[in-house]
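>>> here you go, sequence then predicted model.
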Amino acid sequence: MDESTATRPDADRRTSSRTAIVVKAVTLAVFVALAVTVGMLVDLPELEEIQQTVADLGPAAVFAFIGAYGLITLTPAPKAVLSMAAGAVFGFWAAVPIVIAGAMIGATAAFFLGQLLGRSAVEHFIGPKVEKIDRLLSRRGLVAVIGVRMVPVIPFTAINYASGLTGLRRRDYLLGTAIGMMPGIAAYVAIGAFGFDLDWPFWLALGSLGVLTVGAGLFAWRWKKHDEDSDDESDGERA
């Protein structure tokens, strides 16, 4: 067997692998493009329309809202508006678990979609963010997930898709997501539930969002500094 014959299978495998990566990357690009288009072109309903729909559906409105929230979570469309609408329609104590359920459905679906498409395809599409998310989440696991969810330094949707490609354990992702989302969701739901009264719960919710925003800035600064220090150490080791 000559050398060209021996190396042909390896070349074929590399070509096949590259083709698979391109196909997956294109699939992800099309999916995200469609999601963005839907998020930009489809207007979220007004509060009065949601209230009327809830009245028409009765108990089924809860499941309809959870499903809709889960689907919207797969897109970059703003979720805070729906969280506030849930508070206005269902009331604070009912809306919080409803919104969390919808957000978890979307976050879980995006996690498994990222796994299905593969790391190479997603890296090809969104670039170095996957590597940064991998370093952050794989090293600190559950604590890191709670941190980025509670004070998000990376967009919610990006974390969902990229987390499926990291070394993060599935249990840590799901538990950390559920815990980390609670403060922000509770604050947005409270604004919707108590915003019309402008009573102390509304101002407490508004203040909580302010604290989370400041915390997000500090967390982002420390994470960026830590990331730069890690890169410097890696460059020094290679030198």
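Cool, got the structure. The model shown is predicted, which means the values in this text are computed figures rather than measured ones. Numbering: from 1, shown residues only.
>>> rest of the way, CA atoms for contacts and neighbours
OK.
>>> ok, which stretches of the protein are helices?
With DSSP state H, the ranges of helices along the chain come out as 3-41, 47-57, 60-73, 80-90, 92-117, 119-126, 129-140, 142-150, 156-163, 170-194, 200-238.
>>> and those as CSV, adding mean neighbour count?
Shown next, in CSV, are those (neighbours: other Cα atoms under 10 Å):
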stretch, mean neighbour count
helix 3-41, 14
helix 47-57, 14
helix 60-73, 18
helix 80-90, 23
helix 92-117, 20
helix 119-126, 19
helix 129-140, 18
helix 142-150, 22
helix 156-163, 22
helix 170-194, 22
helix 200-238, 14
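>>> for residue 151, which non-adjacent residue is spatially closest?
Distances taken as Cα to Cα, 6 or more residues apart in numbering put residue 216 closest to residue 151, at 4.3 Å, once the chain neighbours are dropped.
>>> again, but for residue 107
residue 160 (5.4 Å).
>>> test my guess that that neighbour contacts residue 104.
No - using Cα atoms under 8 Å, residue 160 makes no contact with residue 104, being 10.0 Å away.
>>> quick one, what contacts the residue nearest to residue 151?
Going by Cα atoms under 8 Å, 6 or more residues apart in numbering, residue 216 touches 151-153.
>>> now swap in residue 226 and tell me
For residue 226, no contacting residues are found, by Cα under 8 Å, 6+ apart.
>>> against that first model, consider the following:
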Amino acid sequence: MKIPSGWPFRLGIAGAVALLMLVLWLVLRQLGMPASLSPDALSGWLNGQGVWGPVFLFLMMVLAVVVGPIPTLPVSAASGLAFGVLAGTLLAATGALTGALIAFSVARILGREALREKLSSNPVFASDGSQWLLFWMVFLTRLIPLFSFALISYAAGVTAIHGWRFALASFLGMLPMTFVFAGLGTTFELNPFVTVAAAVVILLVMTTLPWYLSRRPGSRLARWLRLDPKR
């Protein structure tokens, strides 16, 4: 099978990112990052790192989003406990957005071209796919912590969404829960039933909406989402 032009470079980029994340994980563990990853333990460790504390928090969030060995919610809670609500929210959200953009870029480099060719008529993957639809899909999934931040970032990378739209939708969508966890720390718990129910509803909408729009290209919803080829 013939390897597409540019694949050695693409695989090299993906390998470099993977190696960088591995090195980052090993360095943080060597510096004493708690194995338990509880908000109290993490905040205590971060407070003991002096001026490097905010940097380590940022790097932990990047690592959590790109690779996923660290859950993002405890890190968000620790950010508020260690640096206060506003500063903690900004640090956690900035780190998560940076990690999301890295994951998005890796997926775009590796898989975007192939899916665009195979699914040229799909409003999610086509070259002229609806940016409005994709923006709201990313935004909604960011609101529910049950969705894997890393998985959504990689998945978005192979869609038609523009990078800046992905970044904006991710940042706006993650802010509410990041702020809540940074503000309430270990005292806050999500209601499992409500969280799972909301995630299921959003998942159903995201899986059925492209199919519906492909069958009803002239519907009012399609026009609102700017699926008109003349948009």
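Here it is on my side, so go on. Quick caveat, the model's predicted, so the values are computed rather than measured.
>>> and the TM-score between these chains?
Aligned and superposed, the two chains score 0.65 in TM-score terms (TM-score structural alignment, normalised by the length of the second structure); 201 aligned residues with a Cα RMSD of 4.1 Å.
>>> and the residue nearest to residue 151 of the first structure, what pairs with it in the second structure?
Correspondence of residue 216 of the first structure to the second structure, assessed by TM-score structural alignment: residue 199.
>>> quick check: that match vs residue 146 of the second structure, distance?
Per Cα to Cα, to the nearest Å, residue 199 of the second structure is found 7 Å from residue 146 of the second structure.
>>> ok, now residue 103 of the second structure?
18 Å.
>>> ok, now residue 38 of the second structure?
Residue 38 of the second structure is 18 Å from residue 146 of the second structure, where distance means Cα to Cα.
>>> then residue 36 of the second structure?
For residue 36 of the second structure, the distance to residue 146 of the second structure equals 20 Å [Cα to Cα].
>>> between the two, tell me which one has more neighbours.
A count of neighbours by other Cα atoms under 10 Å puts residue 146 above the other of residue 36 of the second structure and residue 146, at 14 against 9.
>>> which residues touch the more buried one?
Residues in contact with residue 146 of the second structure (Cα under 8 Å, 6+ apart) are 195-196, 199.
>>> with respect to residue 71 of the second structure, which of those residues is nearest?
Using Cα to Cα, residue 195 is the member of the contacts of residue 146 of the second structure that lies nearest residue 71 of the second structure, at 16.4 Å.
>>> spit out the contact partners of that closest one.
Counting by Cα under 8 Å, 6+ apart, residue 195 of the second structure makes contact with 144-146.
>>> can we see that at 7 Å?
144, 146 (Cα atoms under 7 Å, 6 or more residues apart in numbering).
>>> how about residue 71 of the second structure?
Residue 71 of the second structure neighbours (Cα under 7 Å, 6+ apart): residue 64.
>>> how about the one 5 residues further on?
Contacts for residue 76 of the second structure were tallied using Cα under 7 Å, 6+ apart; they are 92, 178, 181-182.
>>> could you rerun that using 8 Å?
88-89, 92, 178, 181-182, 185.
>>> equivalent analysis for residue 149 of the first structure, please.
156, 176-177, 180-181 are the contacts of residue 149 of the first structure under Cα under 8 Å, 6+ apart.
>>> ok, residue 41 of the first structure next?
Applying Cα under 8 Å, 6+ apart, no residues contact residue 41 of the first structure.
>>> and it, how far is that from residue 82 of the first structure?
With Cα to Cα as the criterion, residue 41 of the first structure and residue 82 of the first structure are 16 Å apart.
>>> go on, residue 107 of the first structure?
Counting by Cα to Cα, the separation of residue 107 of the first structure from residue 82 of the first structure is 16 Å.
>>> do residue 88 of the first structure as well
Counting by Cα to Cα - residue 88 of the first structure and residue 82 of the first structure are separated by 10 Å.
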